[in-house]
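**Q** Please work out how this folds:
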Amino acid sequence: MNEKSMPENTQKSDYLNYSFEDFLQDDFFISSVNEPSEESEIFWTDFQNRKPDNIQEYILAKQYLQSIAVQADPLSDDEISHMWNNISSHREENKKHKRGKLLFITIAVAASIAVLAISFPFLSNIFSDKNTSDIVAYADKNKVEVPDNSEIQLVISDNKTILLDEKEATITYEQNEIKTEKGVLEKEESVTIHQLIIPKGKRSVLTLSDGSKLWANAGSRVVYPSEFGKDKREIYVDGEIFVEVAKDASKPFFVRTKDMSVQALGTSFNVMAYESDALKRVVLVSGIVKVETKESKGAILNPNTMFQFQGGDEKIIPVEADAYISWIKGLYLFRNERLEVVFERLSRYYGIQIQCSPDAAIIRCSGKLDLKDNIEEIMKGLSFDGKIIYSQEGNVYKINKVQ
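**A** Here you go, the predicted structure:
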């Protein structure tokens, strides 16, 4: 059998109502992406030329499959048998899908088998109930308040907390040890779940055990395991992070927050989800992520798009992603942003109190701030155009609109 051939009676109209998930469960679509033939190329070119309503779902599903780069070794008969048993079991649990087909027509090609075997855990987890997450339960039960001004705290056990006084602390998890600027710790000295607490006015760079690298912004709390499990990687965030996810097709990467769940596979994105703020954002720089909230089944983002969530209202907006991750380089870029949001972020960056009057809060502005400047220089720059004035009373800055 030619595994690339189109199934009999297959029509382009069969795919017009397909979702992202449906495409990822269709054997002909998957084989067309992984091993395109002249026949399949013609079929999908014609499909795209029809400009169907679900063209974005098609593109994202194709991008996802292409993002799984696997160098396949031949599988043994036992491995093939075990894989198909797992897939058959999963099919029985998911008969509700309108197309309950196996992901491939044949197992004759070793590379196709390897892609299926490795990507299958991701597909089975993509719609998992985020409310059952162990990391969320732990973060809720072991909540640590983020202090206004103090050292960065690395909590590695109930009775051991490492205090780091650097303005931007670097922490690296390696196979058997944890490296900080205070020295090296053996992982054996710690418990399974760790917490990183970043006070206002400070930041941290954290390299996780899988090689994923994240930047934690001021006023943030990150909860994560010292070693990830076998089937998934997940962390919890109250605050803002930018993360570059290390590729591992067998272990999807989840960022959980109080109101959202973000799933990625070898990608980079920014999450802003302070529990004290109503506004939550996810901005994708590269790759593909899926964002879920308690109110929605999920949204799939492609690069340079932002998922915004506030008070039950969800939006997907095209953006220039670099502007939203400039803080990791010590810059703050903002475009048509409310002054209220700008000053909230500056309050965290500098570890100070800023009070903004209601009429000044709604003013929109654009600009670029160098966060290495002191707060007085920042205030002078923001008030330069004469729309606002500022005053300082003790440790509090007060912002008012010029009347």
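**Q** C-alpha from now on. contacts and neighbour counts both.
**A** Noted.
**Q** where exactly do the strands run in the stretch 301-403 of the chain?
**A** 305-310, 313-318, 331-338, 353-356, 364-370, 388-393, 396-401 (DSSP state E, counting those that start in this stretch).
**Q** Which among these is found nearest to Pro252?
**A** Closest to Pro252 of the strands of the stretch 301-403 of the chain is strand 305-310 (C-alpha to C-alpha; 19.6 Å).
**Q** what about that closest one, distance to the chain center?
**A** With C-alpha atoms, centre = their mean, to the nearest Å as the basis, strand 305-310 stands 12 Å off its chain's centre.
**Q** Buried residues in it, which are they?
**A** By neighbour count on 16 or more other C-alpha atoms under 10 Å, the buried set for strand 305-310 is 305-309.
**Q** Out of the residues you listed, which is nearest to Ser286?
**A** Thr305 (9.9 Å).
**Q** Quick check: chain neighbours aside, which residue is closest to that closest one?
**A** Nearest residue to Thr305, sequence neighbours excluded (C-alpha to C-alpha, 6 or more residues apart in numbering): Pro318, at 4.4 Å.
**Q** Leu284 versus that neighbour, what's the distance?
**A** Distance from Pro318 to Leu284, counting by C-alpha to C-alpha, to the nearest Å: 10 Å.
**Q** Settle it for me: which of those two has more neighbours?
**A** Leu284 (28 against 13; other C-alpha atoms under 10 Å).
**Q** just to confirm, which helix or strand has the more buried one in it?
**A** strand 280-286 (DSSP states H and E).
**Q** Likewise for Gln56?
**A** Using DSSP H and E, the element containing Gln56 is helix 55-67.
**Q** in that helix, what's buried?
**A** Using 16+ other C-alpha under 10 Å as the test for burial, helix 55-67 gives 55, 57-58, 60-62, 64, 67.
**Q** Same check on stretch 346-366?
**A** By neighbour count on 16+ other C-alpha under 10 Å, the buried set for stretch 346-366 is 346-356, 360-361.
**Q** let's see this one next to it:
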Amino acid sequence: MDNQEHQMTLGTNDRLAELFQKYVDKSITEEEYAELFVYIRNPETKDEVLAFLDEHNKKVQSDALVHEIDWDGMYANITNPKKLAGRERKPLWKYVAAAVVLVVASVTIYYTANHSYQKSSPLAYHNDVLPGSEKAVLTLSDGSEIVLDHTAAGKLATQGDILIEKDANGQIVYVAKNQSDEATPKINTLSTPAGGKFSLVLSDGSKVWLNASSSIKFPAAFTGDARRVEIKGEAYFEIAKDKRKPFYVRNGSSEIKVLGTHFNVMAYPDEYRSALTLLEGSVQFTKNGQSQLLKPGKQIIYTESENETKQQEANIEEVMAWKNDLFVFNNTSIDEIMKELTRWYDVKIKYEGEKPDISFTGVIPRNTNVSKVLKTLELTGDVVFGIENNVITCEKKMKK
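**A** Sure, this is the predicted structure:
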């Protein structure tokens, strides 16, 4: 950059605001990109950048009509504007620091690609891995399977009085043609592999989204005085209200009872802890005969092997990141991050030498190749990665 870092004269808050706005509008030039990059990465200007962000935050809090910078727009541009279209607009100041991390990451990758001065790494990116996509298998009550990855929209099958179809949005929909009076319901299972996700509309109108390496077992039609499903992995629910028929979600020894609400359950077998997070309504959580009510914005942390549970405030954006095609890390350990990458990219992880004892805070798009995620993590300066034959090699970076 021709010593631009050393020669640059510190700009005012107005200049910083202008650069961020140009980044949002995608009108930023290569030279301005470099200037913004210098502001963010230079320790001498770090305090100025943070002061600017804090000052802008105060203005927004005190005056709802202030719109010098569309931070929601910036966040959407950095991640995925199509996926975030229609989301409720809310303050994203908790993510300003994470957005800055992403700006640094994107500029670093930009200059690596265009100027090729990145320092060599002891590991190598011999291969890259595409992000996960809409993949699932639907197993009907007779044991027959329907691979849904490339199935065209339209009718898939019938189960008694239930029509099963794939709609134009790619989700599976169970449509009740008549009121079912079957004594024994037909149990179906929807399963996603590693590197897959899928959504489902049950016969009562309830909606379910499955994360990678997850499954839900459910009746084609709900009979009797209750609606019951069973899950493994991670799923987000939006339950249709029916006061006469409460909805139950079972996972191992725990059960969730709801009437009509939105919640997320994360219960992967390879995770030490599981979590139930409530977004709307109310639920009753029961484990080993012990029950407790949960209010919106709260979550219950529990383990399958222990009776103790913990109720706490939930970071909703972090919990719902997977559904919004994002990785949101909040002081997340490298071990936890690698588990997420394993499930989403269908890769294996190999640690070379001592496992790095680091954590990461930031927001990274989930709909990007794994190499970009790894390069962003490498910005911590404490870890390096390699990719070969769907195996990610992780190594602690040696200090000079």
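**Q** before we move on, the earlier item: going by neighbour count, which residues of the helix or strand just after the helix holding Gln56 of structure 1 are buried?
**A** Counting by DSSP H and E, the element after helix 55-67 of structure 1 in chain order, helix or strand, is helix 77-93. For helix 77-93 of structure 1, a neighbour-count test (16+ other C-alpha under 10 Å) marks 80, 83, 87 as buried.
**Q** can you tell me what part of structure 2 helix 77-93 of structure 1 aligns to?
**A** Taking TM-score structural alignment as the measure, structure 2 aligns no residues with helix 77-93 of structure 1.
**Q** I'd like to know which elements that helix is packed against.
**A** On a contact count with 3 or more C-alpha pairs under 8 Å, 6 or more residues apart in numbering; DSSP states H and E, helix 77-93 of structure 1 meets no helix or strand.
**Q** Now with 10 Å, please.
**A** The contact analysis (3 or more C-alpha pairs under 10 Å, 6 or more residues apart in numbering; DSSP states H and E) places helix 77-93 of structure 1 against helix 110-125.
**Q** Please name every helix or strand in contact with whichever helix or strand comes after the helix it packs on.
**A** With elements assigned by DSSP H and E, the helix or strand that comes after helix 110-125 of structure 1 is helix 134-141. Judged by 3+ C-alpha pairs under 10 Å, 6+ apart, helix 134-141 of structure 1 is in contact with strand 193-197, strand 221-225, strand 233-244, strand 253-256.
**Q** What helix or strand is the most centrally placed residue in structure 1 located in?
**A** Residue closest to the average C-alpha location in structure 1 (C-alpha atoms, centre = their mean): Val262, at 4.7 Å. Assigned by DSSP H and E, Val262 of structure 1 belongs to strand 260-264.
**Q** In structure 2, what range does that strand match?
**A** On the basis of TM-score structural alignment, strand 260-264 of structure 1 is assigned to residues 254-258 in structure 2.
**Q** circling back: now, which of the buried residues of strand 305-310 of structure 1 sits nearest Asp238 of structure 1?
**A** When these are ranked by distance to Asp238 of structure 1 (C-alpha to C-alpha), Phe309 comes first, at 14.9 Å.
**Q** what residues do Pro318 and Leu284 of structure 1 have in common as contacts?
**A** By C-alpha atoms under 10 Å, 6 or more residues apart in numbering, Pro318 of structure 1 and Leu284 have these common neighbours: 301-307.
**Q** how about the helices of the stretch 1-150 of structure 2, start to end?
**A** Under the criterion DSSP state H, counting those that start in this stretch, the stretch 1-150 of structure 2 contains helices at 4-7, 13-25, 30-41, 43-62, 71-78, 81-84, 96-115.
**Q** so the third one corresponds to what in structure 1?
**A** Counting by TM-score structural alignment, helix 30-41 of structure 2 falls onto no part of structure 1.
**Q** rewinding a little: with distance to Ser124 of structure 1 added, can I get the strands of the stretch 301-403 of structure 1 in CSV?
**A** Putting these into CSV (distance: least, C-alpha to C-alpha, whole Å) gives the following:
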stretch, distance to Ser124 of structure 1
strand 305-310, 23
strand 313-318, 25
strand 331-338, 38
strand 353-356, 46
strand 364-370, 43
strand 388-393, 53
strand 396-401, 50
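**Q** Can you tell me which of the buried residues of helix 55-67 of structure 1 is closest to Tyr397 of structure 1?
**A** Checking those against Tyr397 of structure 1 with C-alpha to C-alpha, the nearest one is Leu60 at 45.9 Å.
**Q** which residues touch the closest one?
**A** Listed by C-alpha under 10 Å, 6+ apart, the contact set of Leu60 of structure 1 reads 19-20, 23, 66, 287-289, 300-302.
**Q** Report the spatially nearest residue to the aligned partner of Asp322 of structure 1 in structure 2, omitting neighbours in sequence.
**A** Using TM-score structural alignment, the partner of Asp322 of structure 1 in structure 2 is Glu317. Counting by C-alpha to C-alpha, 6+ apart, Val328 is the residue found nearest to Glu317 of structure 2 once chain neighbours are left out, at 7.5 Å.
**Q** That neighbour is in contact with Val373, isn't it?
**A** No: contact criterion C-alpha atoms under 10 Å: Val328 of structure 2 and Val373 do not qualify, at 11.6 Å.
**Q** okay, these two: which has more neighbours?
**A** Taking neighbours as other C-alpha under 10 Å, Val328 of structure 2 and Val373 compare with Val328 leading, 23 against 17.
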